[in-house]
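>>> task: produce atomic coordinates for the following.
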Amino acid sequence: LSFMMENLTKPVIFTGSQLPIGLLRTDGRENLITSIEIAAARENEAPVVPEVCIYFDNKLTRGNRTTKMSAEHFDAFSSPNYPPLAEAGLHLKFNYNHIKYPKEAKKLIVHKTFDNNVAILKLFPGINRNFVQAVMRTEGLRALIIETFGSGNAPTYRWFLDDIKGFIRDGGIIFNVTQCHGGSVEMGLYETSREMLAAGVVSGKDITSEASVTKLMHLLGKYKNNKDVLKHLSKSLSGEMS
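Predicted coordinates for the structure are as follows:
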C-alpha cells in the first residue's frame, strides 16, 4: 500500500492478533484499541503518523520495513533495519524523527496497476544450473529478486554469472536482496558480488524481500521501459530502503 498510495497524508495501520480475539488471552483487543488511538492521534491539526504502518505488541513499525518473524510469539513482527515509529507503554511515545512527513500537501494518487511477472530465487549451497534456469526461463518473467548470502554475495560458478548476464541481456531485471534479516547489500565489497554489479544487477541495499517484491510489481506496472524501472528501483520511494 505504501507504493500504491502516493502523497499519503493519513495513517493506514494494519494490526491483528496471534490468538483469536474471542479467546481470553488474546492480544487482539490491545492491538486494535491502540491502533485506533494512534490513527486518531493529531498534532497541529495534522495526523502524527501519516504512513502505512503495522502495530503489534506495543510497537508501531513502517509497513514496508517490517517482516513477520514468529508464528508463535506475540512480538511477531520485526523491523530490523529501521527504528519503531512509536512505542506503547503507559503512554504513547512517538519517534518523530523517524516518521515520514510529506514535504508539501499534494493530491493523493492511487496506483492500481501492478505487474506480477516477478520471481524470487533464494540461493543455497549446491544450487544447480537446471534449477536456476528453470526460474529464469519462466514465461513472461520480467524481474528476478535474488536472495543472496550476507552483504550480497553469490556463488562464483561461471555458469551462474553467465546466466545472470544472459537474463539481463534479454531484457530482464535482477534485484539483489540479502537473506539476512538485518544489514544491507553492499555490492562490490567482496569479489563474489563485483561481477554481478558489473553485469547490471541492482543492489537492494537494506530492503526486505517482501518490500522488494511489491516495489518491483509497482514499478513494472507503472513503467514499460526498463530504463524507467531501473531509475527508480535503487531509490527510496516510500521509505522502504536507506
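
>>> contacts, neighbours, all on C-alpha from now
OK.

>>> centroid-nearest residue for the chain?
Centre of the chain computed as the mean C-alpha position; nearest residue by C-alpha atoms, centre = their mean is Ala211, 1.9 Å away.

>>> wouldn't that one be in contact with Ser238 here?
No. If you go by C-alpha atoms under 8 Å, Ala211 and Ser238 don't touch, sitting 10.3 Å apart.

>>> who touches both of those two?
Counting by C-alpha atoms under 8 Å, 6 or more residues apart in numbering, the contacts common to Ala211 and Ser238 are Asn64.

>>> report whether Lys93 is found in a strand, as I expect.
Yes. Assigned with DSSP: H, G, I helix; E, B strand; the rest coil, Lys93 falls within a strand.

>>> burial check on it, number of neighbours?
Other residues lying near Lys93 total 13 when counted by other C-alpha atoms under 10 Å.

>>> do Ala39 as well
Around Ala39 there are 19 other residues, counting by other C-alpha under 10 Å.

>>> within the helices and strands, which one has His232?
Remark: His232 resides in helix 226-233, with elements defined by DSSP states H and E.

>>> what about that helix, distance to the chain center?
Between the centre of helix 226-233 and the centre of its chain there are 17 Å (C-alpha atoms, centre = their mean, to the nearest Å).

>>> sequence B follows; please return its structure for comparison with A:
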Amino acid sequence: MSDKKPNILLVYTGGTIGMVKDAETGALHAFNFNNLLKQIPELKLLDCKIETTSFKNPIDSSNMNPEYWVQIVDTIERYYDAFDGFVVLHGSDTMSYTASAISFMLENLSKPVVFTGAQLPIGDLRTDAKENLITSIQIASLQENNVPIIKEVCLYFEYKLYRGNRTTKINAEHFQAFNSLNYPYLAESGVHLKVKHEYLLRPTLNSTFKVHRKLDNNIALLKLFPGITPSYLNNVLNTPNLKALILETYGSGNCTTDTWFLEALKEAISNNIHIINVTQCVGGGVNMGQYETSNHLKHIGVISGKDMTTESAIAKTMYLLGKLESPELFKNKFEIPLRGEIA
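This next block holds a predicted model:
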C-alpha cells in the first residue's frame, strides 16, 4: 500500500475567505496564499500536500460570469493529472451558480472539486474561514486504496458537504449560509468526519475526463407573481437572441391559466425558444400535470425542471445551449440527470 500523500490544489478566485483585516486600520486586503501555512499552521496537521494558485485579479463573486467559469475549468484541466483534489475558494453570493456550472463543464470527473468560502474574513476573530478551509482540504484529500472517495463537484460550508449543483444560498448573515433541500448532504464534520457514501455520485470511471468551455448565456429568468402583465412577459420573450426562458412558477409548477399567458409561451416555443419550468419554492420540485394550472404548460411543450434549483437550471441551460443541441435533444437531456442535479 502506498504512503504517498494526496496533492491538493487551492484555487483562489476571490471572496471574503481570502481577505484579512489590518489589525491597526481595520481595512480588508487580499490574503497572500503563498504564506498560507504561516497564517494557518493547522494545515500542517493535514495528511496531504497543498499548493496554491490564484486568479490574476481576484474578483468579488457578484462579478462572477461564464468567462470566469472557463478560467476555473482551465485551471483544473491544466493541473488535473498532477493533483488528487481541488479546493476552489469563492465568494458565497454566487457560489451555488458557479458550483452548478462547473459540475456540467467537467464531464467524467473522477476527483473532488470542493467549493468553499466564508461569511467572515480569514483574519477575523470569529471567522468561519479557517474551519471551512481546513475541512474542505481534508475532504478533498480523502482516499481509499489511493483513489479519491469524492468524485464530483461539491460545496462545503459550516460543517456540511453538499452536492454543488443541489445548493442554494439561504442566509446572508448566519454561518450556515447554504442548504440542499432536495438532496441529502454528502458528509458532516463533527468530532469525526462522516461521509454518507450512499449519496455520493458514482461516475463512469472508464470514460475520459472532458472539459466543456462553450456556454450560451442568451437566456432569461422570470419569476411569476400575481399581477404579472402581458407587456412584461412579451418584453422578456422579445429579448434579442433569446434562446431559453427559465420560468419560476408557483408550488409544484403552477401558473396562471390566462389565455394571453399560455399563448405567449406557446408562440415562443414555436419560435424555438426553450421554456423551462422550475419552482420558486426553495424545496420540492415541479410536477407538471398534478394540477390543472400546470397541465397546460405540459401540453404546450414546456420543459420540466423537476426538483432542480434555479441556479442549476441556469447553468444546465447555458451548458446544453453551448452544445447546440436540437430542440428535441435539448428537452430530453434537460429532463434527465447529467451530474446528479435532479432525481
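
>>> just give the TM-score of the two.
For these two chains in superposition, a TM-score of 0.98 is obtained (TM-score structural alignment, normalised by the length of structure 1); 242 aligned residues with a C-alpha RMSD of 0.8 Å.

>>> just to revisit the earlier point, what's the helix holding His232 of structure 1 aligned against in structure 2?
Mapped onto structure 2 with TM-score structural alignment as the criterion, helix 226-233 of structure 1 occupies residues 327-334.

>>> what are the buried residues along the matching stretch?
Residues of stretch 327-334 of structure 2 classed as buried by neighbour count (16 or more other C-alpha atoms under 10 Å): 330-331, 334.

>>> stretch 36-45 of structure 1 now?
When neighbours are counted by 16+ other C-alpha under 10 Å, the buried residues of stretch 36-45 of structure 1 are found to be 38-39.

>>> in structure 2, what range does that stretch match?
Mapping stretch 36-45 of structure 1 onto structure 2 (TM-score structural alignment) gives residues 137-146.

>>> next, the distance between the ends of that stretch.
16 Å (C-alpha to C-alpha, to the nearest Å).

>>> can you check stretch 3-15 of structure 1 too?
Looking at stretch 3-15 of structure 1, the gap from its leading to its trailing residue is 19 Å under the measure C-alpha to C-alpha.

>>> distance from the chain centre to the match of stretch 36-45 of structure 1, please.
The chain centre lies 21 Å from the centre of stretch 137-146 of structure 2; the measure is C-alpha atoms, centre = their mean.

>>> need the contact list for Ser100 of structure 2.
Applying C-alpha under 8 Å, 6+ apart, we find Ser100 of structure 2 in contact with 153, 164-166, 311-312, 315-316.

>>> now with 6 Å, please.
The contact partners of Ser100 of structure 2, by C-alpha atoms under 6 Å, 6 or more residues apart in numbering, come to 164-165, 312.

>>> which ones among these map onto helices?
Of those, the ones assigned to helices by DSSP state H are Ser312.

>>> what's the closest of the contacts of Ser100 of structure 2 to His197 of structure 2?
Gly164 (16.0 Å; C-alpha to C-alpha).

>>> number of residues surrounding the aligned residue in structure 1 for the closest one?
Following TM-score structural alignment, the counterpart assigned to Gly164 of structure 2 within structure 1 is Gly63. Using other C-alpha under 10 Å, Gly63 of structure 1 is surrounded by 23 other residues.

>>> quick one: Gly63 of structure 1 and Glu51 touch, right?
No. The pair Gly63 of structure 1 / Glu51 is not scored as a contact, 8.2 Å apart, by C-alpha atoms under 6 Å.

>>> need the contact partners of stretch 101-108 of structure 1.
Outside stretch 101-108 of structure 1, the residues within contact range by C-alpha under 6 Å, 6+ apart are 6-8.

>>> go with 10 Å
4-9, 47-51 (C-alpha atoms under 10 Å, 6 or more residues apart in numbering).

>>> one more: stretch 84-92 of structure 1?
34, 37-38, 41, 49, 51, 53-62, 65-66, 78, 93-100.

>>> can you show me the helices along structure 2?
Per DSSP H, structure 2 carries helices over the ranges 36-39, 66-79, 95-105, 129-140, 230-237, 259-270, 292-300, 310-322, 327-334.

>>> what residues sit buried inside the first one?
Meaning helix 36-39 of structure 2. For helix 36-39 of structure 2, the neighbour count (16+ other C-alpha under 10 Å) marks no residue as buried.

>>> so it corresponds to what in structure 1?
Residues of structure 1 matching helix 36-39 of structure 2 are absent, with TM-score structural alignment as the criterion.

>>> what helices or strands is that helix leaning on?
Using 3 or more C-alpha pairs under 10 Å, 6 or more residues apart in numbering; DSSP states H and E as the contact criterion, the secondary-structure elements in contact with helix 36-39 of structure 2 are strand 49-54.

>>> in structure 1, what stretch matches the strand it packs on?
Taken onto structure 1 by TM-score structural alignment, strand 49-54 of structure 2 occupies no residues there; it is unmatched.

>>> quick check: Leu237 of structure 2 vs Leu265 of structure 2, distance?
8 Å.
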